[in-house]
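Chemist: Pasting a predicted model and its sequence here:
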Amino acid sequence: MALLDSEVWGKKLFGDGWRDSAAAHPVVEPATGGRLGSVGVATPEDVRRAAARAAEAQRAWAATSPQRRAAVLRRAGRLFTEHAAEIEDWLVREAGSVRAKAAFETQLAVGECFECAGLPTHPQGEVLTSEEARWSFARRRPAGVVSVIAPFNFPLILGLRSVAPALALGNAVLLKPDPRTAVSGGVVIARVFEEAGLPAGVLHLLPGDGEVGRAVVEAPEVRVVSFTGSTPVGRAIGEQAGRLLKRAHLELGGNNALVVLPGADVHKAASAGAFGSYLHQGQICMTTGRHIVHESLLEEYTAVLAAKAEALPVGDPAREEVALGPLIDRRQLERVHRIVTESVAAGAKVAAGGEIAGAGYRATVLTGLTTDMPAWREEIFGPVAPVIGFSTLEEAARIVEDCEYGLSVGILGDVGTAMKLADRIESGKVHINDQTVADEPNAPFGGVGASGTGSRFGGAAANIDAFTETQWLTVRPEIGDHPF
């Protein structure tokens, strides 16, 4: 039987195995509008039951030996490898991914599981000095129940990068994927861990709307909330979690800058810029949203970038070889086009694209911008590359920093000059001689400002900090003497 046979998961929720849900949501192919199936939809009452069951199951899972927990993560990694073709098909059809992006995301999932398999046996604390005649330790304990709320754009990896380390460190998880990608961002993860031998009740799949999102934050058993998504929703979740005295790890939006320094190889720089702006139709928090090019290269860079944009075919990645697939839905498509047309009305010029193409949007280059135009100020989340010039390094730094977001920056050209610029920039990630989109399971991931609450994912240190609590433990050889 296929891993993702709809007879297993159709119109069902996952926790203690699969059970029928009271309601269902259609799984829609954004390229065609066709229906791919129906996924179960949770209610707030489903969340309350799942949270109580997760808290119960978590105690036994946390007491499971480190090697047994690690073995589940390793088996999950192998299952992602064995079923890669099937998973990639779902990422193409449900999320609108082109084949290369779907393969990249699936391979990231494999790496995430194997990286997290090392967490159960990683040192979980330190020995402290003490003024008393005792041993003193700071030890890490599982947080308990973790809620993971994941978006539609990289649905598999952006859910798994919290689910996998949380499970590895002995927590139970409530997973709420975006309803638009509930199979590739939810069912896939549940089925893989089910087949990998994760005990019943430790992982719960709860697709749903904002009401369900509020419930997975408010459930009293939940101690940590890991959210990836838009900045406005992240702010609301942060406020909600703060009122309830829960930790919230927020990975939010970005309007990321790519700086092209004088003397840079224009053709390589434009290739990097095109990749950064157009991968997955620009629907990535790390997408290159602002191209800041030295005035000596501005005209040539814009022309080369525009030529690359014009050469990128748009279409249905499940049925043809294309570079850009559909946007996730019509609402997002119209939003992208509105931002472009409003910027053009304000004086920007279209060097390439600027048109809706079926369910997708043509790769677009905008010039003649000012920094107050919508295409420059807003996170577009579409395949649009706004280009502006600069004359001095100080001006480039000011333009980069004149933004509420602080997720990722790329700097192309002379390394020494790039290092000086990098030291002046507040950003969660800086990539010298690379574009803005990058992710590796062992690297810290996160942003500052409106991009979130810092690096809360990736690597042992960030994951352990995110999904455990620190406990002070002391031990005396015998009961001590006290003055009372």
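Modeler: Good, I have the coordinates.

Chemist: only C-alpha atoms for contact and neighbour calcs from this point on.
Modeler: Will do.

Chemist: Wasn't Val127 part of a helix?
Modeler: No: counting by DSSP: H, G, I helix; E, B strand; the rest coil, Val127 is not found in a helix; it is strand.

Chemist: Surely it is in contact with Arg140?
Modeler: No: in this structure, Val127 is not within contact of Arg140 by C-alpha atoms under 8 Å, at 11.9 Å.

Chemist: Pick out whichever of the two has more residues nearby.
Modeler: Using other C-alpha atoms under 10 Å, the more surrounded residue of Val127 and Arg140 is Arg140, with 19 against 12.

Chemist: what's the distance between that one and Arg134?
Modeler: From Arg140 over to Arg134 the distance is 19 Å, taken as C-alpha to C-alpha, to the nearest Å.

Chemist: Excluding covalently adjacent residues, which one is nearest to the residue positioned nearest the centre of the chain?
Modeler: Among the residues of the chain, the one closest to the centroid is Leu158, at 3.7 Å (C-alpha atoms, centre = their mean). In this structure, Leu158 finds its nearest non-sequential neighbour in Ala150, 6.0 Å apart by C-alpha to C-alpha, 6 or more residues apart in numbering.

Chemist: Pretty sure that neighbour sits against Gly229.
Modeler: Yes: using C-alpha under 8 Å, Ala150 makes contact with Gly229 at a distance of 6.9 Å.

Chemist: which neighbours do the two share?
Modeler: Contact criterion C-alpha atoms under 8 Å, 6 or more residues apart in numbering; residues shared by Ala150 and Gly229: none found.

Chemist: Comparison target, given below:
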Amino acid sequence: MSDGLLSSSRWSGRYFSNGWQPAGSQGAVTEKATGERLETIGLADADAVSVAVGIALGVQRSWAEFPYDARAAVMRRAGVLFEQHAAEAAEWTARETGAPLAMAERAQGVAAQECYEAAGLASAPYGELLRSTAPRLSFARRRPVGVVGVIAPFNAPLVLAIRAVAPALALGNAAVLKPDPRTAVSGGVLIARIFEEAGLPDGLLHVLPGGADVGDAVVRHSRVPVIAFTGSTGAGRAIARAAAERFKRVHLELGGNSALVVMGDADVARAAAAGAFGSFRHAGQICMASGRHLVHESVVDDYLAALTRIAEGTTVGDPLDANVGYGPLIDSGQRDRVHALVTESVGAGAALLAGGTYDGLFYRPTVLGHAPLDAPAYASEVFGPVAPVVSFADADEAASLAADSPYGLSLGIITRDVMAGLDLADRVSTGSVHINDQTINDEPTAPFGGLRESGSGGKHGGVQSNLEAFTELQWVTVRRDLPTYPS
């Protein structure tokens, strides 16, 4: 599809592991909006993981000993390359993932910024002097863990991979990345090509698309001490069990069913627009999506009317069209799951005010009014363009409803009384809170992570969080002379 950075003559039928290697099996790269086959990706297997980790271990130490400014320079070049090839990469991303072109373009900018922030990590202070009662120098220092395993999902494949790959590399580690095979170009090939052109030494980054067996091999490999996984809660639970048996550190970014609370003093029209963005962005295929709309009873009817108008006016279609609100769901399995949740919720008593229909993989934005608390689309993570709305009477009930979820990823609160918003936020256990905004927010400079079934509480983003995620702390003491011990 491209003669530029992503020219398929280099990678078609191959995967990246110390160069582009021919694969024993292959998978189709398809355009989700049309079903057209775009290219062929090479698929790795468990044996490829073992080979990749062995190669990575052989070169990681020398990379860690590189001057910090040399590592930073690679990261900066990678950032520049993401910017220079943004248009080409965004088209691939939109066609392969179904994300709107504007969202795909933004992903390239986020990836560039992740690399620039990672460049700063290379020169960040990495230790502290400690007091000691003995006549010695005592300090703690952070050292690279060695090889970091990264397993990334389909929905935002570039961003959710690079936010672990870039800081891990910048801090002196090697990385083995397993992208989802459904989005292996925008979430894998692109990253490999960027770092290949940026001058990353051979053998430090391995990109191995494949199925669950490949991910399992990464998690279980004895020489991969840290795993960064983004995906479903069910898969995260299995990874946590396997990692615990091997005393590995895992950073789990899992599912969510985030609440958007609209207080009675909110500007209803603007709140509904924010809610629509939070639920319908990228067809709802975002872990931070606004999965539960909690609206004060005094404004809930107006809110439902405004949200329904937005849903009915949203265009669903080819993500390359700038006038399209969002594109297709990732596959028929996800579409059928979304539709089942909507149908069962209507059967449970929710009012279907908009949507609830589909054409191929294109699912119409759906509004479910006055949803019962046990309606599946309210109680579960839908991962589709569905907005269930429930009313509340006062702040106590709003806090109770917002906290009544096994997830704890993001919370949005819309109110003119910011202090009341902060008070409400204090009563809900969640990884992030956004007052006067919807729930989808993420920045390379900010720590990001979920609680309970949304993750292990580990964070990505920001200097301190990335240092803690991708290094190990070592205590060192130095004496001028060996002490005299009894002999």
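Modeler: Sure, I can see it. Owing to the predicted nature of the structure, the values given are computational and were not obtained by experimental measurement.

Chemist: More neighbours: Ala150 and Gly229 of structure 1, which one.
Modeler: Comparing Ala150 of structure 1 with Gly229 by other C-alpha under 10 Å, the one with more neighbours is Ala150, at 29 against 21.

Chemist: What range does stretch 118-138 of structure 2 cover in structure 1?
Modeler: Under TM-score structural alignment, stretch 118-138 of structure 2 corresponds to residues 116-136 of structure 1.

Chemist: actually stretch 289-297 of structure 2, not the one I typed
Modeler: Going by TM-score structural alignment: stretch 289-297 of structure 2 matches residues 287-295.

Chemist: Could you do stretch 185-192 of structure 2 as well?
Modeler: The aligned range for stretch 185-192 of structure 2 in structure 1 is 183-190, by TM-score structural alignment.

Chemist: Which residue in structure 2 aligns with the residue nearest to Leu158 of structure 1?
Modeler: In structure 2, Ala150 of structure 1 lands on Ala152 (TM-score structural alignment).

Chemist: tell me the contacts of that match?
Modeler: With contacts defined as C-alpha under 8 Å, 6+ apart, the neighbours of Ala152 of structure 2 are 160-161, 177-180, 187, 229-231.

Chemist: Of those residues, which is the most crowded?
Modeler: Neighbour max across those (other C-alpha under 10 Å) = Gly187, 31 neighbours.

Chemist: Going toward the C-terminus from the strand or helix carrying Glu299 of structure 1, what's the next helix or strand?
Modeler: Using DSSP states H and E, the element containing Glu299 of structure 1 is helix 298-310. With elements assigned by DSSP H and E, the helix or strand that comes after helix 298-310 of structure 1 is helix 330-345.

Chemist: so the helix or strand following that following helix corresponds to what in structure 2?
Modeler: Proceeding N to C from helix 330-345 of structure 1, the next assigned helix or strand is strand 349-352, under DSSP H and E. Aligning strand 349-352 of structure 1 against structure 2 (TM-score structural alignment) gives residues 351-354.

Chemist: And the matching stretch, what's buried?
Modeler: Counting neighbours by 16 or more other C-alpha atoms under 10 Å, one finds that the buried residues in stretch 351-354 of structure 2 are 351-354.

Chemist: and those residues as a markdown table, adding distance to Thr34 of structure 2?
Modeler: A markdown table is the format used below for those (distance: C-alpha to C-alpha, whole Å):
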| residue | distance to Thr34 of structure 2 |
| --- | --- |
| Ala351 | 32 |
| Leu352 | 28 |
| Leu353 | 28 |
| Ala354 | 25 |
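
Chemist: Now flag whichever of those is closest to Gly199 of structure 2.
Modeler: If you rank the buried residues of stretch 351-354 of structure 2 by distance to Gly199 of structure 2 using C-alpha to C-alpha, Ala354 comes first, at 50.9 Å.

Chemist: residues contacting that closest one?
Modeler: Per C-alpha under 8 Å, 6+ apart, neighbours of Ala354 of structure 2: 308, 311-312, 365-368.

Chemist: swap the cut-off to 7 Å and go again
Modeler: Each residue near Ala354 of structure 2 by C-alpha atoms under 7 Å, 6 or more residues apart in numbering is listed here: 308, 311-312, 365-367.

Chemist: quick revisit: contact partners of the match of stretch 289-297 of structure 2?
Modeler: By C-alpha under 7 Å, 6+ apart, the residues outside stretch 287-295 of structure 1 that reach it are 255-262, 273, 276-277, 376, 385-391, 436-437.

Chemist: got it, and stretch 470-487 of structure 2?
Modeler: Against stretch 470-487 of structure 2 from outside (C-alpha under 7 Å, 6+ apart): 135-145, 168.

Chemist: Filter these down to the buried ones.
Modeler: Listed as buried from the contacts of stretch 470-487 of structure 2 are 138-139, 142-145, 168; burial here means 16+ other C-alpha under 10 Å.

Chemist: Apart from its neighbours in sequence, what residue is nearest Met419 of structure 1?
Modeler: Closest residue to Met419 of structure 1 apart from its sequence neighbours, by C-alpha to C-alpha, 6+ apart: Ile432 at 7.8 Å.

Chemist: Mind telling me what that neighbour corresponds to in structure 2?
Modeler: Ile432 of structure 1 maps onto Ile435 in structure 2, by TM-score structural alignment.

Chemist: and the biggest helix by length in structure 1, which stretch of structure 2?
Modeler: The residue-count maximum for a helix in structure 1 (DSSP state H) belongs to helix 44-63. Mapped onto structure 2 using TM-score structural alignment, helix 44-63 of structure 1 spans residues 46-65.
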